[in-house]
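[1] would you be able to build a 3D model of this:
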Amino acid sequence: MEPPITIQVTQRKTTAILRRFPYSSRMATARPTTVLVVDDHALIRSALVSVLNATDDLRVVCEASNGADAVELAHKHSPSVVVLDVDMPGVDAFHAASHILQLRPHTAIMFLTATDSDRAIEQALKVGALGFIVKSDDPDAIPGAIRAIARGEQYFSPRAAERVRGDTSAIRKRKITGTRGTAISEREIEVLRYVGKGYAKKQIAEMLGISVKTVDKHVTSVMEKLDIHDRVELALYAVREGFITA
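    All right, here's what the predicted structure looks like:
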């Protein structure tokens, strides 16, 4: 039997996952669709890898547990498809997807999420994702979804697809508006997501590449627009309204 292929990944403070994938003679004649799987839950990630590697035409080339490693590995290995969990620590999944597409524009992005909120769908469409899968969906549908987006087609979870088909333009163009009728900017929404996840202002500043003073300005602005008076209430609002998954 021919020796396995070893995928080498640069080590960082955050551990990237190394796996051995058996060599198949079919790889010599039919190039598989390569996939990067990104999820901070090891059990879910492992299950997804098993489902994909059980097929003849899909191959997981590397895994990551956070957005920062996802960007690095996508840049290094150029997978055909990147599957990203929406709610991960560190770099926001939507930011990670944007960075990946800047580095590798032909990469097909699929988001994996526990919720199919309008805001998650909106963000997925905005960054240019072709796929959106809810974790409660039938796992057997995932390989077909990945094949579809690898061909440049769009695949959304049945529940999400209802809203996308019914009002795609509205989802794409919808603006979040505060209780005082003032639209909340995209940057303010980004800050709101991190506040909802419990990050301190300094952490948010580092992740978004802006100053702590600017973060404070955005937080204050959002609170005024929403008529919210403290960060705890703001964080609860972010969870309740679907800016993040609880």
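
[2] C-alpha from now on. contacts and neighbour counts both.
    Fine.

[3] what's the spacing between Val51 and Ile44?
    As for Val51, its distance to Ile44 is 11 Å (criterion: CA to CA, to the nearest Å).

[4] buried set for stretch 36-53?
    If you call a residue buried by 16 or more other CA atoms under 10 Å, then stretch 36-53 has these buried ones: 36-40, 45, 48-49, 52-53.

[5] can you list which of those residues are found in helices?
    Among these, the residues falling in helices (DSSP state H) are 45, 48-49, 52-53.

[6] before we go on, could you also do this sequence so I can check it against the first one:
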Amino acid sequence: MRIIVVEDQNLVLDSLVNLISGELDFEVVKALTDASFVDAACEKLRPDVVLMDVCTENGSSGLKAAVRLHRDFPDIKVIIMTGLPDLSFIDEAREAGVFSFIYKNLNARDLIAVLRQAEKNYSTWPTKPTMPILGYNELSEREVEVLRFYCRGMSRQDIAEHYGLSENTVKGYVRSILSKTGYDSIAKLTMYALANGYITPHGSGPPGEKATDG
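    Now for the predicted structure:
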């Protein structure tokens, strides 16, 4: 099986290449640190699988690259990996046409098993955990964005200026967020959300986009 690996951390990239290359019937045909180059590599090398991090070098999004690959190379199986447990990644990956989704805490044997499963046309997805933050699933997309901005350390005024809204409108979003989650302060909620991986504060895109770092 021919595989392209896309990972921005050189140490991790080298480890992945060495691990995969240790399988006699696996061949790493290209190792990249920037997902923006994966399209050209797929055009030239026609791999069976692309194993790619969510966020790669120069802020290039693996999920956005996956959308392009699904459109232009539908026969290539894209396996997305991430070290961050932001729950939005799973939904984004499905929408992007990703074949399998894994976390980087997978051990070597399990990673090879995921690749073997892909070879047999079986996909692998993590079970989406039940969130102990009561009402988190009820938050609107805008409310999740507002919560993410607070996690970045932005003030109510900063958020209002970003959206072109009044501070009272942002205050209304905060009231709704706290009402749905049962928290009595946005500070407590942001601390819990960050500590437990429910929000990834820094995305590769501009503020307001879902986070896409890996």
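
[7] TM-score for the pair, please.
    After superposition, the two chains reach a TM-score (TM-score structural alignment, normalised by the length of the second structure) of 0.64; 170 aligned residues with a CA RMSD of 3.9 Å.

[8] just give me the longest helix of the second structure.
    The second structure, longest helix under DSSP H: helix 167-181.

[9] looking at the ones in helices among the buried residues of stretch 36-53 of the first structure, which is nearest Ala150 of the first structure?
    Taking CA to CA as the measure, Ala150 of the first structure lies nearest Leu52 of those, at 13.6 Å.

[10] what's the counterpart of the closest one in the second structure?
    For Leu52 of the first structure, the aligned residue in the second structure is Ile20 (criterion: TM-score structural alignment).

[11] tell me which two of the buried residues of stretch 36-53 of the first structure sit farthest apart.
    Asp40 and Asn53 (19.2 Å).

[12] could you report the separation of the aligned partner of Ala113 of the second structure in the first structure from Ala183 of the first structure?
    Matched across to the first structure, Ala113 of the second structure falls on Gly144, judged by TM-score structural alignment. Distance of Gly144 of the first structure to Ala183 of the first structure, computed by CA to CA: 39 Å.

[13] what does stretch 26-34 of the second structure rub up against?
    1-10, 13, 17, 20-21, 38, 41, 45, 47, 56-58, 60 (CA atoms under 8 Å, 6 or more residues apart in numbering).

[14] what about 10 Å?
    1-10, 13-14, 16-21, 38, 41-42, 45-47, 49-53, 55-62, 112, 115-116 (CA atoms under 10 Å, 6 or more residues apart in numbering).

[15] after the host helix or strand of Val28 of the second structure, next one along is what?
    When elements are assigned from DSSP states H and E, Val28 of the second structure belongs to strand 27-32. Sequence-wise, the next helix or strand downstream of strand 27-32 of the second structure (DSSP H and E) is helix 38-45.

[16] find me the equivalent region of that next one in the first structure.
    Going by TM-score structural alignment: helix 38-45 of the second structure matches residues 70-77.

[17] and for stretch 62-74 of the second structure?
    Here stretch 62-74 of the second structure aligns to the first structure at residues 93-105, judged by TM-score structural alignment.

[18] what residues of the matching stretch count as buried?
    In terms of neighbour count (16+ other CA under 10 Å), stretch 93-105 of the first structure has its buried residues at 93-101, 103-104.

[19] now, these that are in strands?
    Using DSSP state E, the subset of these located in strands is empty.

[20] and which of the residues you listed is nearest Ala160 of the first structure?
    When these are compared against Ala160 of the first structure (criterion: CA to CA), the nearest one is Phe94, at 17.2 Å.

[21] isn't that closest one up against Ala129?
    Yes: using CA atoms under 10 Å, Phe94 of the first structure is in contact with Ala129, at 9.2 Å.

[22] common neighbours of the two, please.
    Residues touching both Phe94 of the first structure and Ala129 (CA under 10 Å, 6+ apart): 111, 123.

[23] in the second structure, which residue sits furthest out from the middle?
    Using CA atoms, centre = their mean, the residue of the second structure lying farthest from its centre is Asn168. It sits 32.1 Å away.

[24] show me what contacts that residue?
    Counted by CA under 10 Å, 6+ apart, Asn168 of the second structure has contacts 156-157, 160, 174.

[25] in PyMOL, how would I select just the buried ones from the residues you listed?
    Entered in PyMOL, the line below selects the buried ones among those, by 16+ other CA under 10 Å:
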select buried, resi 156+160+174
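
[26] looking at the contacts of Asn168 of the second structure, point me to the pair that's furthest apart.
    Spatially, the most separated pair among the contacts of Asn168 of the second structure is Gln157 and Val174, at 12.7 Å (CA to CA).

[27] can you map out the strands along the first structure?
    With DSSP E as the criterion, the first structure has strands spanning 5-6, 20-21, 33-38, 58-64, 81-85, 108-113, 131-134, 155-156.

[28] so what's Leu84 of the second structure closest to, chain neighbours aside?
    Spatial nearest neighbour of Leu84 of the second structure, chain neighbours left out: Gly214 (5.9 Å); criterion: CA to CA, 6 or more residues apart in numbering.

[29] quick one: the one you found and Ile102 touch, right?
    No: taking contacts as CA under 10 Å, Gly214 of the second structure lies outside contact range of Ile102: 11.5 Å.

[30] residues shared between the contacts of the two?
    Contacts common to Gly214 of the second structure and Ile102, judged by CA under 10 Å, 6+ apart, are 53, 80-83.

[31] need the buried ones from those residues selected in ChimeraX.
    In ChimeraX, this line selects whichever of those come out buried by 16+ other CA under 10 Å:
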select :53,80,81,82
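
[32] could the shared contacts of Gly214 and Ile102 of the second structure go into JSON lines alongside distance to Leu147 of the second structure?
    Shown next, in JSON lines, are these (distance: CA to CA, whole Å):
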{"residue": "Asp53", "distance to Leu147 of the second structure": "25"}
{"residue": "Ile80", "distance to Leu147 of the second structure": "25"}
{"residue": "Met81", "distance to Leu147 of the second structure": "24"}
{"residue": "Thr82", "distance to Leu147 of the second structure": "21"}
{"residue": "Gly83", "distance to Leu147 of the second structure": "21"}
